[in-house]
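> build me a model:
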Amino acid sequence: PETGGMGSIKGRGLTLPFITMDEYNRSVEIVKRLVEAVQRESDEEYRGVIAGQMMLTDKWGPTIIEMYSRFGQPEGENILPLLETDIVEICEAVASQSLAKVKLKFREEATVIKCLAPRGYPDHRDLAKGHPIWIDEKNIEKMGGKVFWSSVDTVNGSYLTGGSRACEIYAEAETIEEASQIVEKCIPYVRLLDGWELFYRSDIGSPSLLEKRRKLAEIVREIYQYREKKNILGKTIDWIPGRGKIEV
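The predicted model follows:
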């Protein structure tokens, strides 16, 4: 089933713990080239937000699998609470082509987002819709978390689920693992009043998942770097009887 992201993490600094700075820079370069291609094709200058979904692959190395002209959701929420520069100033600078004059400043914290969705999402959104939801924002804030409301409708003074991710819980700390633990403490303060089940991914930001991602990234990195040295990055090589080796 296709779902929106059920959570996201941000480490201290520009990269995640399992991504190198070179891989980050190569991903950014792909995004830049795509924007330049869009501008050439449309003969118009792009001004606005760009989000690129990066994937580390054994065939291509760092790869952008999709892009959109908005903040990532929920990953944009990992970043925006740390922004110290006035966002209005940033938007005005983008519109007036003077962004180079604005000094972007962010607080250096690790952050974790975990999304909560009603059972039924994503395949049976009709079942996930219309459930009264209760969120104790005061206690969540006491725990060090923050709530971002999402697919929730107001009907006759009540908050009802809209069939998709109902809300996200955000926390920040010195490490990703610590921020994840804060979010876990906040989860009990969100529930559906009719007894319908909410689900989320408890493993996001956990030490075990981070270690799993590190090990997988090391394997993928070793393969794509080998392919790069052999000049076969991005190529598919096969053997057909009677024809021999073919390259796609």
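> hey, let's count contacts and neighbours off CA atoms from now on
Will do.
> which residues touch the residue lying closest to I133 once chain neighbours are set aside?
Nearest residue to I133, sequence neighbours excluded (C-alpha to C-alpha, 6 or more residues apart in numbering): L192, at 4.4 Å. Counting by C-alpha atoms under 8 Å, 6 or more residues apart in numbering, L192 makes contact with H131, P132, I133, W134, L198.
> show me the contacts for S151.
S151 neighbours (C-alpha under 8 Å, 6+ apart): T161, G162, G163, S164, R165, A166, C167.
> narrow those residues to those in helices?
With helices taken from DSSP state H, there is no overlap with the contacts of S151.
> would you do the same for the sequence below? I want to compare the two.
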Amino acid sequence: MTSADREKEIQIVNKIFKKLKGRGSNPELRGIPFYEAFIHTERGPKILENNSRPGDPEIQNLLPILKDDFVDVCFRILDGNLKRVQFEKRATVVTYMAPPNYGGFKNVFPERVNSSEIGKPVDLSEAYDLTKKYEDNVRIYPGSMELRDDGQTYALGSRTVCAVGIGETIEDAREKSLEGLRAIKGGALWFRTDIASREHIAKSIEHMKKLRNKW
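Next up is the predicted model:
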């Protein structure tokens, strides 16, 4: 992404934000009203979708390295005087685990699914124990799960739980994220191992180049 692309994105976002505020009908618009999903083409950035919430999993990458107090940030938003937000200069990688039916995984890779584990409780205890090893550099965030009457947690239909790794490099953060997921047991959950790898990043960059030429 070039600096010109970034400037164009900001122009588009400001235009949408101005539209959301209306012609004086909603001048006190506050909070995180939207995040924009962009695609970059040979004619510049285009919007794929708008969402009226922080992005998931994007927000999981950001909050752990937020230097400002989040509550203070919220109050500054309400007061209308939030000028900037500061983050630590560190890398973060988030990887999700999902149930076998999510994304059609069970149908495409039936040999990778332990059918005897489907519907069984999901144990996060070993993953949480990694905080003793890495302190706050590994974060475990439950997602589509429920606590049942037997006192155990079970996966539902969407993304079940994610692990955020934090490090000085992307590779360091990635390894911590994967270690966090490998410590989670039960539920026949699956996860991608290529997220944020050198190969995955290179493939994404190449894909972006092709999109610019195609669109």
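> give me the buried subset of the contacts of L192 of the first structure.
By neighbour count, with 16 or more other C-alpha atoms under 10 Å, the contacts of L192 of the first structure hold H131, P132, I133, L198 as buried.
> which of those sits closest to K185 of the first structure?
L198 (15.5 Å; C-alpha to C-alpha).
> what does that closest one correspond to in the second structure?
Here L198 of the first structure is matched to L189 in the second structure, going by TM-score structural alignment.
> spatially nearest residue to that match (excluding sequence neighbours)?
In this structure, L189 of the second structure finds its nearest non-sequential neighbour in P99, 4.7 Å apart by C-alpha to C-alpha, 6+ apart.
> thought A188 was touching the one you found, still the case?
Yes: using C-alpha atoms under 8 Å, P99 of the second structure and A188 qualify as a contacting pair, with a distance of 6.5 Å.
> got a list of what the most centrally placed residue in the first structure touches?
In the first structure, the residue lying closest to the centroid (C-alpha atoms, centre = their mean) is E75, at 3.5 Å. The neighbourhood of E75 of the first structure, defined by C-alpha under 8 Å, 6+ apart, consists of G7, S8, I9, I113.
> how near is E206 of the second structure to E9 of the second structure?
Here E206 of the second structure is placed at a distance of 21 Å from E9 of the second structure (C-alpha to C-alpha, to the nearest Å).
> pick out whichever of these two has more residues nearby.
E9 (19 against 11; other C-alpha atoms under 10 Å).
> which residues touch that one?
P45.
> residue in the first structure matching it?
When the first structure is aligned by TM-score structural alignment, the residue opposite E9 of the second structure is S27.
> that match should be in a helix, yeah?
Yes: under DSSP: H, G, I helix; E, B strand; the rest coil, S27 of the first structure sits within a helix.
> what does G52 of the first structure correspond to in the second structure?
Superposed on the second structure with TM-score structural alignment, G52 of the first structure falls opposite E36.
> so what's the residue count around its match?
E36 of the second structure has 18 nearby residues by other C-alpha under 10 Å.
> what of the one 3 residues further on?
A total of 15 residues lie near I39 of the second structure under the criterion other C-alpha under 10 Å.
> isn't it up against P45?
Yes: between I39 of the second structure and P45 there is a contact at 5.5 Å, judged by C-alpha under 8 Å.
> element containing V88 of the first structure?
Assigned by DSSP states H and E, V88 of the first structure falls within helix 87-95.
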